[in-house]
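[1] everything below, folded, please.
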Amino acid sequence: MAGGTSTPALAAAVSDAGGIGFLAAGYISAAAMREDIAATRRLTSRPFGMNVFMPSLDAADAAAVAAYRDRLVPEAERLGVVPGIPGARDDDYDAKIADLLADPPAFVGFTFGCPADDVVRALRDRGTTVIVTVTSVDEARAASAADVLCVQGAEAGAHRGSFTNTLDGLLPLRDLLRLVRGAVPHPLIAAGGLATSGDVAGVLSLGAVAAQVGTAFLRCPESGASAVHKAALADPRFTSTAMTRAFSGRPARGLVNRFLSEHSEHAPAAYPDVHHVTSPLRRTAAARGDAGTVNLWAGVGFRLATEAPAAEIVERLSG
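    Predicted coordinates:
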């Protein structure tokens, strides 16, 4: 839920309701991350977490990125903007780790890879539980230093949290959960398409210790999702989701709209390069309410998302 969707108000509301709210460090500076942590602490005394993107290891093809940027020029001209230029690829990772080690929240999660063992140990020494998102058995084994693994199935909205920029081995959550449970001894959090109390009960019966939910909270008042994103989740014209690299250069699941349909097959596997290229287009499209051009991240259970307050959603999911 990076990019402003996760807010201190949302994280605090979830934690106060008995869940564990998470903030997103992706796409913001270390200083902005610290401000979100401080704001959340002012709103709740309950434990919460911060999720961090690992730096990209993609060997991006500069020519392919340039060609895709050229392809998007007409889209940009229609919006009155210029496509972005690929920039920093580390998402301010080192500064964020230094800041978190100085004063961490109760939980720190990592996506797109596993941090170095010394980082895990240092966070653990400060009383923090370290969570790593995995999308395969091999990734689960590689993340052995983590305290907890978040097992993300194919149904999940937004970015696939795989260690590499690939769709290889994409598995439904329940199948993946069984495989990972049989391969590693870690406590497992289940993520991907969970939208009802029955879904949560189902993954707990398969051995998960908790369920991670994102899309179900996108329409709630505390969510920072854009107005066009919230409206699209309830719009009957949007009937399905699909994986795409069109917006960021990494596989991510969103509502099927015009931009996704027209550009997915042309987008290179280059993250965050494509993210930087499309950023001005997405930002302007969101401000204009242009649902056909902006990324509308959503898991397969998106139609069950409601405008209820976050606390009510936690209660509903808890059964």
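
[2] can we go C-alpha only for contacts and neighbour counts from here?
    Will do.

[3] distance-wise, check H229 relative to W297.
    Distance, H229 to W297, using Cα to Cα, to the nearest Å: 8 Å.

[4] no, scratch that, I was asking about A66
    From A66 to W297 the distance is 25 Å (Cα to Cα).

[5] what does V314 give?
    For V314, the distance to W297 - Cα to Cα - is 20 Å.

[6] show me which of the two is the more surrounded one.
    More crowded of V314 and W297, by other Cα atoms under 10 Å: W297, with 25 against 22.

[7] where does the closest residue in space to the more buried one that isn't next to it in sequence land in three-state SS?
    Excluding its sequence neighbours, the residue lying closest to W297 (Cα to Cα, 6 or more residues apart in numbering) is G254, at 3.9 Å. With DSSP: H, G, I helix; E, B strand; the rest coil as the basis, G254 sits in strand.

[8] test my guess that T135 contacts V151.
    Yes: using Cα atoms under 8 Å, T135 is in contact with V151, at 6.0 Å.

[9] now for these two: what residues contact both?
    L176 (Cα atoms under 8 Å, 6 or more residues apart in numbering).

[10] mind listing what G198 touches?
    L317, G319.

[11] where's it relative to K230, distance?
    Counting by Cα to Cα, the gap from G198 to K230 is 24 Å.

[12] can you check D117 too?
    From D117 to K230 the distance is 39 Å (Cα to Cα).

[13] which one's more surrounded, the two?
    K230 (20 against 13).

[14] how about the nearest residue to that one, chain neighbours excluded?
    R219 (5.1 Å).

[15] same check, this time on H263
    A246 (5.6 Å).

[16] what do you get for G224?
    That would be T5: by Cα to Cα, 6+ apart, it lies 4.0 Å from G224.

[17] the one you found against C220, yeah?
    No: assessed by Cα under 8 Å, T5 is found out of contact with C220, at 10.6 Å.

[18] pretty sure the residue nearest to H263 sits against H266.
    Yes: with contacts defined as Cα under 8 Å, A246 counts as touching H266 at a distance of 7.5 Å.

[19] for the two, work out which one has more neighbours and name it.
    A246 (25 against 14).

[20] the structure of the following sequence is requested for comparison with the preceding one:
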Amino acid sequence: MQIEELFGINLPLIQAPMAGAQDAALAIAVSEAGGLGSLPCAMLTPDQLRAELENIRAITNNPVNLNFFSHTMPASDTHLEQQWRACLQPYYQQYGIDPEKITSGATRIPFDYRMAEVLEEHRPAVVSFHFGLPKSDLLQRVRDCGCKILSSATTVAEARWLEQQGVDGIIAQGLEAGGHRGFFLNADLNTQLGTMALVPQIIAATDLPVIAAGGIADRAGIKAALSMGAAGVQLGTAFLLCDESRISKVHRQALQDVESPTALTNLFSGGPARGVVNRVMADLGAMAEAPPPFPLATSAIAPLRTIAEQQGVGDFSPLWSGQNRTGCRSVSAASLISSLFEGLEQG
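    Now for the predicted structure:
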């Protein structure tokens, strides 16, 4: 089954949810253009989510995907937090930041009962998860709302597990993808495959629609994914320069330098995520031992990001990006989608 039929959309396209890079405006634009727009919810409070949903429904009745994280929150560890702040101390001194005034805590919260109540009020067409799935009673509440359910798989084993849990489709997240790796069964990065290797293996291993994600940013990539049997594609990085994007000026500048390398890094959240290499990644190493586990690393580095961006530099910013930025364009989302899909069936 192609995702047009599964979700009631016109194009085999899902816009990747990108927390911190977008709000409802991008989701609305993509859904209005015939794809499945997505709203990232992991950094929203329930009231903020309600407001975003009211905004969406005031403009479009087309299907929209709400995306949540399903990670297990680690226990706070004072020693690890102090270790991380000590690592960042030279930068605090450079920018005149007092680390004692930085509040600890997580900005990314897993799906919980409060969010389930919001879904029961609004009953969105599609709900997707990153880092596996919520526990069974929460998942059943989502199912009882009539939502189609998706989740990301980074290995065949994860895809099989998701199928056993009764999801409606699988997002095959290749290693090229920007942002956080969605793994949940095995954190060994050596198990992670590229998109074009992962997608056919998951298709062969499951009976569910498989959506290809990672490194797809142009018409050729879309055509390649669909030709190997993907039910649709998920694009994120390609939308980051669009008019509806909410990324910072320094992030926009980094994306326009298509030759700058990307790397997986745990410096910004504690979990591996792909972004453009910047100063702190080069100084400390993209994958370091100092940060506390996901998502507890963010609070200590956030003040550095804020003050550096005020000075026009992205030395401490999570410049999330997939490996392929060639499709990024400073146009409306609708224009980008038109350029990607017009005449695609004719090749």
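
[21] so the residue nearest to G224 of structure 1: helix, strand or coil?
    coil.

[22] before we move on, what about P104 of structure 1?
    Under three-state DSSP, P104 of structure 1 comes out as coil.

[23] what is the aligned counterpart of it in structure 2?
    Using TM-score structural alignment, the equivalent of P104 of structure 1 in structure 2 is R123.

[24] and the helices in the stretch 151-300 of structure 1, which stretches?
    For the stretch 151-300 of structure 1, the helices defined by DSSP state H, counting those that start in this stretch occupy 173-183, 197-205, 227-234, 258-263, 273-288.

[25] which one of the ones you listed lies closest to V82 of structure 1?
    Among these, the nearest to V82 of structure 1 by Cα to Cα is helix 273-288 (7.0 Å).

[26] buried ones in the very next helix or strand once past the closest one?
    Next along the chain after helix 273-288 of structure 1, taking DSSP states H and E as the criterion, comes helix 310-318. Within helix 310-318 of structure 1, the residues that qualify as buried are A310, A311, I313, V314, L317, counting by 16 or more other Cα atoms under 10 Å.

[27] among the residues you listed, pick out the one closest to T129 of structure 1, please.
    The closest of the buried residues of helix 310-318 of structure 1, once distances to T129 of structure 1 are taken by Cα to Cα, is V314, at 21.6 Å.

[28] list the contacts of that closest one.
    Contacts of V314 of structure 1 (Cα under 8 Å, 6+ apart): V14, A17, G18, G19.

[29] just give me the match in structure 2 for it.
    V314 of structure 1 maps onto I337 in structure 2, by TM-score structural alignment.

[30] what does T215 of structure 1 give?
    Counting by TM-score structural alignment, the partner of T215 of structure 1 is T237.

[31] what is the burial count for its match?
    Other residues close to T237 of structure 2 by other Cα under 10 Å number 28.

[32] contact partners for it?
    Counted by Cα under 8 Å, 6+ apart, T237 of structure 2 has contacts G178, A217, S321, G322, N324, R325, C328.

[33] just A42 of structure 2 next, same as before
    A19, N67, F68, F69, R108, I109, P110, F111.

[34] hmm, try it at 7 Å
    A19, F68, F69, R108, I109, P110 (Cα atoms under 7 Å, 6 or more residues apart in numbering).

[35] from L123 of structure 1, how far off is the residue opposite it in structure 1 once aligned?
    For A42 of structure 2, the aligned position in structure 1 is G26, judged by TM-score structural alignment. Note on G26 of structure 1: its distance to L123 of structure 1, by Cα to Cα, is 19 Å.

[36] quick one, strands of structure 2?
    13-15, 37-40, 64-69, 126-130, 148-153, 169-173, 179-180, 210-213, 232-235, 262-265, 273-276 (DSSP state E).

[37] now stretch 38-49 of structure 1: buried residues?
    Neighbour-count burial for stretch 38-49 of structure 1 [16+ other Cα under 10 Å]: T40, R41, T44, R46, P47, F48, G49.

[38] now, these that are in helices?
    Using DSSP state H, the subset of the buried residues of stretch 38-49 of structure 1 located in helices is T40, R41.

[39] which one of the buried residues of stretch 38-49 of structure 1 is nearest to T164 of structure 1?
    Distances from T164 of structure 1 to the buried residues of stretch 38-49 of structure 1, taken by Cα to Cα, are shortest for G49, at 23.8 Å.

[40] which one in structure 2 is aligned with that closest one?
    Under TM-score structural alignment, G49 of structure 1 pairs with N65 in structure 2.

[41] same check on R124 of structure 1?
    By TM-score structural alignment, R124 of structure 1 lines up with R143.

[42] same thing with F247 of structure 1?
    Under TM-score structural alignment, F247 of structure 1 pairs with F268 in structure 2.

[43] distance of the closest residue to that match other than its chain neighbours from R85 of structure 2?
    Distances taken as Cα to Cα, 6+ apart place T298 nearest to F268 of structure 2, at 5.4 Å, with adjacent residues excluded. Distance, T298 of structure 2 to R85 of structure 2, using Cα to Cα: 11 Å.

[44] and what of S227 of structure 2?
    48 Å.

[45] how about L49 of structure 2, what does it touch?
    C41.

[46] wait, I meant P261 of structure 2
    V276, V277.

[47] apply 6 Å and report the result again.
    V276 (Cα atoms under 6 Å, 6 or more residues apart in numbering).

[48] same check, this time on T107 of structure 2
    Neighbours of T107 of structure 2 in contact, by Cα under 6 Å, 6+ apart: M43.

[49] over to the one 3 residues further on?
    Under the criterion of Cα under 6 Å, 6+ apart, the contact partners of P110 of structure 2 comprise F69, S70, H71.

[50] same check, this time on F163 of structure 1
    Per Cα under 6 Å, 6+ apart, neighbours of F163 of structure 1: F112, G113.

[51] pull up the gap between it and I131 of structure 1, please.
    14 Å.

[52] do the same with N257 of structure 1
    33 Å.

[53] equivalent analysis for A12 of structure 1, please.
    19 Å.

[54] hmm, back to that, residue contacts, the residue nearest to H263 of structure 1?
    H263, S264, A267.

[55] try 8 Å
    F259, L260, H263, S264, E265, H266, A267, V274.

[56] A232 of structure 1 maps to what in structure 2?
    Aligned partner of A232 of structure 1 by TM-score structural alignment: A254.

[57] report the contact partners of that match.
    S260, V276, L319.

[58] if we go to 7 Å?
    A254 of structure 2 touches V276, counting by Cα under 7 Å, 6+ apart.
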